[in-house]
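Student: What follows is a predicted structure for the sequence shown.
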Amino acid sequence: MLDIRFIRENADAVKAAMKNRKADVDVDAVLTLDARRREIVGEVETLKAERNKISKSIGLMIKEGKDPEAVKTQVREMGDKISAFDEELRDVEAKLKEGLLYIPNMPSDTTPIGESEDDNPVIRTWGEKVELGFEPKAHWDLGAELGLFDLERGAKLSGSGFPLFTGKGAKLERALIQFMLDLHTEEHGYTEVAPPFMCNAETMTGTGQLPKFAEDMYSVPLDGLYPIPTAEVPVTNMYAQEILDRELPICHTAYTPCFRREAGSAGKDTRGLLRVHQFDKVEMVKFTTPETSEEEHEKLTADAERVLQKLGLHYRVIELCTADIGFSAAKCYDIELWAPAQDKWLEVSSCSNFKDYQARRANIRFRDENGKPQFVHTLNGSGVALPRLVIAIMENYQNEDGSIDLPEAIQPYMGGLKKLEK
């Protein structure tokens, strides 16, 4: 969340940033609540000082034989006013906090200003589009023919968008997860964690999922829990309400399934594995100092890219403009894989620098060189997400006979298997 003092002192800049983001938020309403809160606090402090002064006179009046009842009545009336102000203050502070939770992060100074996703600049590309020499089959046809997944039975079990991987398809999912975890822990220096797959509302609020995106998440109301939409949520909140006494950066990686209702995406890319409600993902999360977060953001993005390079997949990196950047992010790179049968790019990773936005919500701090507590900067990125990675492997490595070659890097995790075939 943004610091209310920052909003107060930079109101015009915040409003301009929200306009660039296309964010429908009422900054003036938040500032009005903040002004009223400070006004109430001032009134209460004045009343308490006056009450204390008058209260001291009661003892003196009694000693002098004077009747203190009128003064006592005045003190009680002042106490009633203080109680009324305290009640109003609680209401104003609750509304102020809620208002702040709905204001997205300030885009970084280097985030490009744009009107839509069409204004996202391409930063770089890696590899070339594969020349298959034949009409490529879509992944859903390949998967059905090779017995890699059974979408119909998955829908029977849970509904549309819940894929059922079978046989070598299930093994491929597991192999890719293991490959990515090994790469990030053994070569990139991340510490693996295995977090819970469900989190409470406070945890969801810490990373920005609640309250803004409640309709996009599944929930278990009786228990007050939410199946996680990404490992970012539990891993980032591992250090909520803490002052870190470890050297930064702290780098974690985790595998989790992810659950997303995506209520606003009905009817979009619903065929095959393109857009599903449950999917696997390996996540990377970093906790850094403010001075190093930009450098660590570039490193984190490179770590995600390395996954795709080792798999020999053509990809591009785009930078999200102000109108397309995520709610909590200040700066974000998306990594997209080329899928020849889809004839389009598929996002497999978003690598974001949140600066201190999430840390303020979750109260995650560290001590600077002077021992003063400061908010950390948090970063995260998919390293990377399945099943679009599976789509890209299937469609880019397919053969005319319907078989699929496996990238060399994944073969050891598939028991030496080099090809998926009937």
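Tutor: Ah, there it is. Numbering: from 1, shown residues only.

Student: For the rest of this, base every contact and every neighbour count on C-alpha atoms.
Tutor: Fine.

Student: how much space between R367 and D343?
Tutor: Distance of R367 to D343, given as Cα to Cα, to the nearest Å: 50 Å.

Student: ok, and for the helix or strand harbouring I7, which residues are buried?
Tutor: Secondary structure from DSSP states H and E places I7 in helix 4-9. Neighbour-count burial for helix 4-9 flags 4, 7-8 (criterion: 16 or more other Cα atoms under 10 Å).

Student: of these, closest to G59?
Tutor: If you rank the buried residues of helix 4-9 by distance to G59 using Cα to Cα, I4 comes first, at 43.3 Å.

Student: ok so, going back, more neighbours: which of R367 and D343?
Tutor: For R367 and D343, the more surrounded residue by other Cα atoms under 10 Å is R367, and the numbers stand at 17 against 10.

Student: Give the helix, strand or coil label for the closest residue to Y413 other than its chain neighbours.
Tutor: Of all residues beyond its chain neighbours, the one nearest Y413 is A175 (5.0 Å), with distances taken as Cα to Cα, 6 or more residues apart in numbering. Using DSSP: H, G, I helix; E, B strand; the rest coil, the three-state assignment for A175 comes out as helix.

Student: Run a quick neighbour tally on A175.
Tutor: The criterion is other Cα under 10 Å. On that basis, A175 has 19 neighbouring residues.

Student: Look up how far E283 lies from L386.
Tutor: Here the criterion is Cα to Cα. By it, L386 lies 11 Å from E283.

Student: who's more crowded, these two?
Tutor: Each of L386 and E283 had its neighbours counted (other Cα under 10 Å), and the higher figure belongs to E283 (27 against 24).

Student: one step back: against K419, how distant is the residue nearest to Y413?
Tutor: From A175 over to K419 the distance is 14 Å, taken as Cα to Cα.

Student: and if you look at R275?
Tutor: In this structure, R275 lies at 26 Å from K419, with Cα to Cα as the measure.

Student: cool, T111 as well?
Tutor: Between T111 and K419 the distance is 42 Å, computed by Cα to Cα.

Student: One more to weigh against that first structure:
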Amino acid sequence: MDKLLKLDKERRDLISKSDKLKAEMNKKAKTKPSPEEIKKLRKLSNGIKKLDQDVKKVEKEYDSLMLLVPNIYSEDTPVGSDESSNKEVYKWEEPTKFDFKPKDYIQLGRDLDIIDLEAGAKTSGYRGYYLKNEAAQLHFAVLWYAFNKIIKKGFTPMVPPTLLREFALIGSGHFPTGKEDVYQIGNPGRLANGTSIKNPIFLAGTSEPSLLAYYAGKTFKEEELPIKLCGFSQCYRSEVGSYGKDIKGLYRIHEFMKVEQVVLCRNDLKESNGWLEKFREIAQEILKDLKLPHRVIQICTGDMGVGKYKMYDIETWMPSRNGYGETHSDSNLTDWQTRRLNIKYKTKKGKVKLAHALNNTVIASPRILIAILENYQQKDGSIVIPKVLKKYVGKDRIERRK
């Protein structure tokens, strides 16, 4: 922050000097200059050019540092350095109990011929997978069910691009920090055929950057808010920072599909925090519909991303982990993203303000399949299809093939 304040003062001082020279030059230019005065005007002009170049240089460094400035935290956010300080705030149902020894989803997938991790690794490499037969149906069933549910709640459905320009990821806050978790198309400077890349393209890890970038530079009328979006997209993550964690299976993978919510609302903490709670309720409503035991965790200061004001994770019971696994994330970023993307609105009194932005994981698959397959397994090795998904899958249960 000290460096930032120093650069800001330097920038303002340079602008002030440049403005004074410009005023002096304009004053002298109003009269017919003598040869001597022409020399002075040229000197002034060169001085202005030099100052303006210095301003641009300082502004570039200032803007780079501004991208690293975190958001403030809500007063009720738990203070702590890591996930051990996160706080459980709600729990729904007790963990599933079995009167037999339950299998993990990997064994279930193999026995029922619905998941093939070995072929996935052969074809796609580390963390690759194939969903087959009913697992493929269940994958799209849970996504489609969730997508339709959110549309019925008045959200605009969107299938956004997953190929993104850098500005979208800078705007959402995934850049400059977090670059190691994002795939870039082609080599850093060239495509595979040797063509130079003028505007690098990246693979989205969530539809959040795409949905926000849709309105980059936009100024709404106050009465147009809130903007409610629901994105359905493929997502890609390198998981470089997760080396050694969940190395086998579907929990931590390079590509998956997700239904995501984004809201842009007025610059009012009561309103944006209200949306945060609505998002939490929506995610829980889906898990309750699926009859999956879960809990809500409020994330502490040290475990939140730099742009978060307040954040919840929702964790679903996964028997093979003998614990809960994160399946949903729900965040209020206030004006941290909208400042970067210049998303504003004009109040009824004519004042221009930055909007508040929030996002929520509605459902992500195949991770949610871990919880469904394991919690719904039966003693005979079959898996009952959750009631709300039966119409999408077209059957009541998954059974071993004869």
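Tutor: That came through, no problem. Here the structure is a predicted model, which is why all the values come from computation and not from measurement.

Student: one step back: name the residue in R275 and K419 of structure 1 with the higher neighbour count.
Tutor: In terms of neighbours (other Cα under 10 Å), R275 is the more surrounded of R275 of structure 1 and K419; the figures are 20 against 16.

Student: Which residue is the nearest non-sequential neighbour of the more buried one?
Tutor: Taking Cα to Cα, 6+ apart, and ignoring the residues beside it in sequence, R275 of structure 1 has D269 as its nearest neighbour in space, at 5.7 Å.

Student: Please enumerate the strands of the stretch 251-400 of structure 2.
Tutor: Using DSSP state E, counting those that start in this stretch, the strands of the stretch 251-400 of structure 2 run over residues 255-265, 294-298, 310-318, 323-332, 344-346, 352-354, 356-365, 383-384, 397-398.

Student: same deal with the stretch 151-300 of structure 1?
Tutor: Under the criterion DSSP E, counting those that start in this stretch, strands of the stretch 151-300 of structure 1 are mapped to 191-192, 198-200, 225-227, 242-244, 250-259, 278-288.

Student: For N148 of structure 2, find the nearest of the strands of the stretch 251-400 of structure 2.
Tutor: Ranking these by distance to N148 of structure 2, with Cα to Cα as the measure, places strand 255-265 first at 10.1 Å.

Student: any idea how far the residue mapped onto P226 of structure 2 from structure 1 is from V233 of structure 1?
Tutor: Under the alignment defined by TM-score structural alignment, P226 of structure 2 is paired with P249 of structure 1. Shown here: P249 of structure 1 relative to V233 of structure 1, a distance of 18 Å by Cα to Cα.

Student: which of these two has more neighbours?
Tutor: Neighbour count, other Cα under 10 Å: between P249 of structure 1 and V233, V233 has more, with 24 against 17.

Student: Check whether the more buried one really touches A201, as I assumed.
Tutor: No: V233 of structure 1 is beyond contact range of A201, at 10.7 Å (criterion: Cα atoms under 8 Å).

Student: In structure 1, what residue corresponds to G154 of structure 2?
Tutor: Using TM-score structural alignment, the equivalent of G154 of structure 2 in structure 1 is G189.

Student: Show me what D86 of structure 1 aligns to in structure 2.
Tutor: Under the pairing rule here (TM-score structural alignment), the equivalent of D86 of structure 1 within structure 2 is D52.

Student: how deep is the nearest residue to its match once chain neighbours are set aside tucked in, by neighbour count?
Tutor: Sequence neighbours aside, S18 is the residue nearest to D52 of structure 2 in space, at 6.9 Å (criterion: Cα to Cα, 6+ apart). Other residues within reach of S18 of structure 2, judged by other Cα under 10 Å, total 21.

Student: Tell me who's in contact with L358 of structure 2.
Tutor: Listed by Cα atoms under 8 Å, 6 or more residues apart in numbering, the contact set of L358 of structure 2 reads 262-264, 272, 275-276, 330-334.

Student: Same list (those residues) but as CSV, adding distance to T361 of structure 2 and neighbour count.
Tutor: Putting these into CSV (distance: Cα to Cα, whole Å; neighbours: other Cα atoms under 10 Å) gives the following:
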residue, distance to T361 of structure 2, neighbour count
V262, 9, 25
V263, 12, 24
L264, 16, 26
S272, 16, 24
W275, 13, 23
L276, 12, 24
D330, 6, 27
S331, 9, 28
N332, 12, 28
L333, 14, 25
T334, 17, 27
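
Student: what's the closest of these to K9 of structure 2?
Tutor: Of all these, T334 has the smallest distance to K9 of structure 2: 26.7 Å, by Cα to Cα.
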